[in-house]
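[1] this is the structure alone, sequence omitted:
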């Protein structure tokens, strides 16, 4: 059996190794950028990427999914770093891993199906908007607000919008040029011309943007100091030159914060949101898989849990399956999880031996990558698609976006879920049954599940049935009929003879035949 699996993975090495290189080139700037956006050390982002590649991919049952730090969790991480400190945040990540492992054993892989898609899309759109607003200061070379929370309303009544306006006084010309050109490169790399090019399509646009930023700053320092980017606006990784120094830089958090209840609140939030993002990404990857393989969701939760537990204990950010890196993996021709493992090894080796080179990357390059990431999460096309689906879909979406922006991610999701649940109940309230009339003949058809919530409108419909008429009550399409509904119908049947209303029951299990006529239940 072992030899069979080994042969399977060796068979596709010519596809998986090049794909792993491509994913590494996509993942490196994202790992650094997401760490910066989260107010955490850039080293934490790389650690999470390494764990995602070397641990999660091995345990996971998915062949093509790539895990690492995700933009969708930046809001939670930034808030937890501010409230709990770095050690508290890392402990919350480790505890969230234990929660995810338990979720996997409890077979909670189906939870993604219980969250309305409109609410999830609203969450992602809100995160996209927050990413854009919070990365604009980095894009212009003003990053003094990097440690603030990621909400639009600051604690000192100082809005992000007014902060952005005041940051115009501190623009760095070099950072601004780098961010503008980097965005242009990323937009160009997303065109059909590049995608159809056999050579250019193999080179990630984020890598080109990063190389441009490094080269521009090196040239500016020599011939145009006015455009040189200050050291505080560059990536800051520990100076590492080998495995021993790498191990020395690993940050093992103090356990003192375990007495803080906010650690467990943050851990639960990370576990829930991270699991949702993972399950949604996994579903998308399964659809993109050329071989149409289906990954086991419960095993994926266990894999993510193991990864987050290890990542938190050695100083890394939380991990989820990420659709951006996973789709890049598939587009690069990956066939097995070897590609993800290769990307993990390349991340590890780069931070071990190339940290001095990585420290020349301008933060403006990473800001450009995240600005485009934020735009893709909150693009106007998404808003229009939700609007065209009708008010029942648009309202939960819009409320979720507004609630997250005005409060925080957890409260915003709770408000969005409440609104989504309201519209589900409202739809069920109106579609649980229908009454059709043809002269003196009526057909009351029960649909799907009919609960006590439908008792009041049912009574109203029954009151509309005229005297001297004939009513058929059809329960063929009803999967469940609440006892309150049964009693309401039985009460109506008992009183129907007073108005000379004959009643026939069709597929109404558990109800006795009407006594006022000879018709029996069908």
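    All right, it came through fine. None of these values were measured; they are calculated from a predicted model.
[2] only C-alpha atoms from now on, for both contacts and neighbour counts.
    Will do.
[3] the residue nearest to residue 37 when sequence neighbours are not counted: neighbouring residues, count only.
    Excluding its sequence neighbours, the residue lying closest to residue 37 (C-alpha to C-alpha, 6 or more residues apart in numbering) is residue 74, at 6.5 Å. When neighbours are defined as other C-alpha atoms under 10 Å, residue 74 has 25 of them.
[4] wait, residue 74 sits on residue 38?
    Yes. Contact criterion C-alpha atoms under 8 Å: residue 74 and residue 38 qualify, at 4.8 Å.
[5] A strand includes residue 443, no?
    Yes. Counting by DSSP: H, G, I helix; E, B strand; the rest coil, residue 443 is found in a strand.
[6] tell me how far it lies from residue 515.
    Applying C-alpha to C-alpha, to the nearest Å, the value for residue 443 to residue 515 is 19 Å.
[7] before we move on, what about residue 65?
    63 Å.
[8] of those two, which one has the most company?
    More crowded of residue 65 and residue 515, by other C-alpha under 10 Å: residue 65, with 34 against 13.
[9] just say helix, strand or coil for the residue nearest to the more buried one when sequence neighbours are not counted.
    Among residues not flanking residue 65 along the chain, residue 326 sits closest, at 5.0 Å (C-alpha to C-alpha, 6+ apart). Here residue 326 is recorded as helix under three-state DSSP.
[10] how about the helices in the stretch 351-500 of the chain?
    355-358, 363-377, 380-388, 391-406, 409-431, 455-463, 483-496 (DSSP state H, counting those that start in this stretch).
[11] ditto for the stretch 51-200 of the chain
    Using DSSP H, counting those that start in this stretch, helices in the stretch 51-200 of the chain cover 57-59, 74-105, 117-139, 160-166, 173-189, 192-195.
[12] any chance of these in a markdown table, plus distance to residue 32?
    What follows is the helices of the stretch 51-200 of the chain, written out as a markdown table (distance: least, C-alpha to C-alpha, whole Å):
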| stretch | distance to residue 32 |
| --- | --- |
| helix 57-59 | 20 |
| helix 74-105 | 12 |
| helix 117-139 | 13 |
| helix 160-166 | 23 |
| helix 173-189 | 16 |
| helix 192-195 | 25 |
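[13] before we go on, here's another structure to hold up against the first:
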């Protein structure tokens, strides 16, 4: 793992700066203690990162679970009771891994996964625009269209003009300029610019700007527009930030319902993120999904035991890791160590980082996920790829992550049904002589009940006095529904003077008496 430390160390710094405000923001959006988000980030980085088989995936608290957490804390009667559900959820995830449930992630079409990445990229951009201009009404990490304040994503953006913080906006633009300059120009000029990442320089400039402008009426940045890490007064007060589960609530039925909900949603988000990060990975590593569920379950057990939020693998941090050149799991582990050390050693310094600078970093991450060229590429692949892609994108932007993915998947399945309907058979009209139509119908390799409508339509449209050749030599699976359709058609064919020649691997049969008996006796393919 240490062979790639030159790439992993700079990447871990970028991931750290992306993760810190998200950990705090998601905790705030979840109605949980701020430190609980940091705990989840630390455990997700160090523990899950060490156990996981993913080289570039980063785990931590997920915005997609914020609404579930917020509701559950109130319903279960307190955060300590909720932590019991987190621990139980982790145990259930381990059970999922043992039962090999990781295969579920492979059943999502590529177009939906690409739509998920693009939709998340657009959401990142839209959600960070207010923070970039110093309007911090919503916490970092919110990703649903309707926000906690009652505003929606676009109304929050329109509210910027009345809530611009001049200092935040100025350092936001300075930070964005540094990031673009570093990415487009300086990173190609020398190794020093690859070792020292642009986001680190932007953050340092943000701290310097905050320090120099204190007391200035125009450019001073208030505490509400800065990172807000809890500052312990002593080692005892640091330990006091940890919360422990109230296991007496384990007999509560609602705790178990919440645990299963957390396990199911966290596992699904993780598996989708694994699929997405593997597609983004330039080295094309393949993550073992069952091992990932075991790692996530272990992380959630530990996080719940010490007061942390539920953990999933998350695409924002994972994509930041990939974009920054992370090569192995060391970048994930080191980012977790940075989170731990920073909240212990330098919380005061962290609280001088303007949120607008971190918003600039996330804007770049979002743009790289949702490049305009990707829309052009997906459109060029045809409507069967583009429609599920764009539905997923719009669903994520206007609802939330899981709803958007569900809509994209539903459309993807509908497209499959349409193509299955169309591709069940090949119909070839050979000639028409002496008033007799000669038609050859070749059935596909697999013909299921999805194809009933298409085949029934073709058979019913055959004119009288037709000679039909039905070729099933390539067919390896023929649903009983289709056999019954052929059986009924053979009965009606006599009335319409339609002769049937059945061609199979067993030979040729003229006007078979019973299709059901024929296919029942037909030897099964190996």
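    That came in fine, so what should we check first? None of the values given here were measured: they were computed from a predicted structure.
[14] pick the most buried one from the helices of the stretch 351-500 of the first structure.
    Compared across the helices of the stretch 351-500 of the first structure, helix 363-377 shows the largest average neighbour count, a mean of 26 (mean count of other C-alpha atoms under 10 Å).
[15] check the mean deviation of it from the second structure.
    Taking mean C-alpha distance after the TM-score superposition for the first structure, the mean distance separating helix 363-377 of the first structure from the aligned residues in the second structure is 2.1 Å.
[16] next, the buried residues of stretch 432-439 of the first structure.
    Residues 432, 433, 435 are the ones in stretch 432-439 of the first structure that count as buried (16 or more other C-alpha atoms under 10 Å).
[17] the residue mapped onto residue 472 of the first structure from the second structure and residue 508 of the second structure, how far apart?
    Structural alignment (TM-score structural alignment) places residue 472 of the first structure against residue 469 in the second structure. Separation of residue 469 of the second structure from residue 508 of the second structure (C-alpha to C-alpha) stands at 10 Å.
[18] go through the helices of the stretch 351-500 of the first structure and name the closest to residue 125 of the first structure.
    helix 363-377 (5.1 Å; C-alpha to C-alpha).
[19] and for that closest one, what span of the second structure is it aligned with?
    Counting by TM-score structural alignment, helix 363-377 of the first structure corresponds to residues 355-369.
[20] ok now that stretch, how far from the chain's centre?
    Remark: stretch 355-369 of the second structure is offset 18 Å from the chain centroid, using C-alpha atoms, centre = their mean, to the nearest Å.
[21] stretch 208-218 of the first structure too?
    30 Å.
[22] show residues contacting it.
    With contact meaning C-alpha atoms under 8 Å, 6 or more residues apart in numbering, stretch 208-218 of the first structure is reached by 29, 174, 178, 181-183, 185-186, 227-229, 360-362, 364-366.
[23] before we move on, which element is the residue nearest to residue 366 of the first structure when sequence neighbours are not counted in?
    With C-alpha to C-alpha, 6+ apart as the criterion, residue 366 of the first structure has its nearest non-adjacent residue at 4.9 Å, and that residue is residue 33. Here residue 33 of the first structure, judged by DSSP states H and E, is contained in helix 13-37.
[24] count the residues that sit near the equivalent of residue 177 of the first structure over in the second structure.
    By TM-score structural alignment, residue 177 of the first structure lines up with residue 170 in the second structure. Applying other C-alpha under 10 Å, we find 19 residues neighbouring residue 170 of the second structure.
[25] how much space between the residue lying closest to residue 392 of the first structure once chain neighbours are set aside and residue 159 of the first structure?
    Leaving aside its sequence neighbours, residue 392 of the first structure sits nearest to residue 423 (C-alpha to C-alpha, 6+ apart; 6.0 Å). Distance, residue 423 of the first structure to residue 159 of the first structure, by C-alpha to C-alpha: 32 Å.
[26] so what's the gap between stretch 348-355 of the second structure and the chain middle?
    Using C-alpha atoms, centre = their mean, the offset of stretch 348-355 of the second structure from its chain centre is 30 Å.
[27] swap in stretch 469-486 of the second structure?
    39 Å.
[28] and for stretch 444-453 of the first structure?
    Distance, centroid of stretch 444-453 of the first structure to centroid of chain: 34 Å (C-alpha atoms, centre = their mean).
[29] ditto for stretch 340-350 of the first structure
    Here stretch 340-350 of the first structure shows a centroid-to-chain-centroid distance of 24 Å under the convention C-alpha atoms, centre = their mean.
[30] average gap between that stretch and the second structure?
    Stretch 340-350 of the first structure sits 3.2 Å off on average (mean C-alpha distance after the TM-score superposition for the first structure).
[31] what residues does that stretch touch?
    17, 20-24, 28, 46-47, 49-54, 57-58, 64-66, 329.
[32] now do the same for residue 54 of the first structure: its match in the second structure.
    Per TM-score structural alignment, residue 54 of the first structure is aligned with residue 46.
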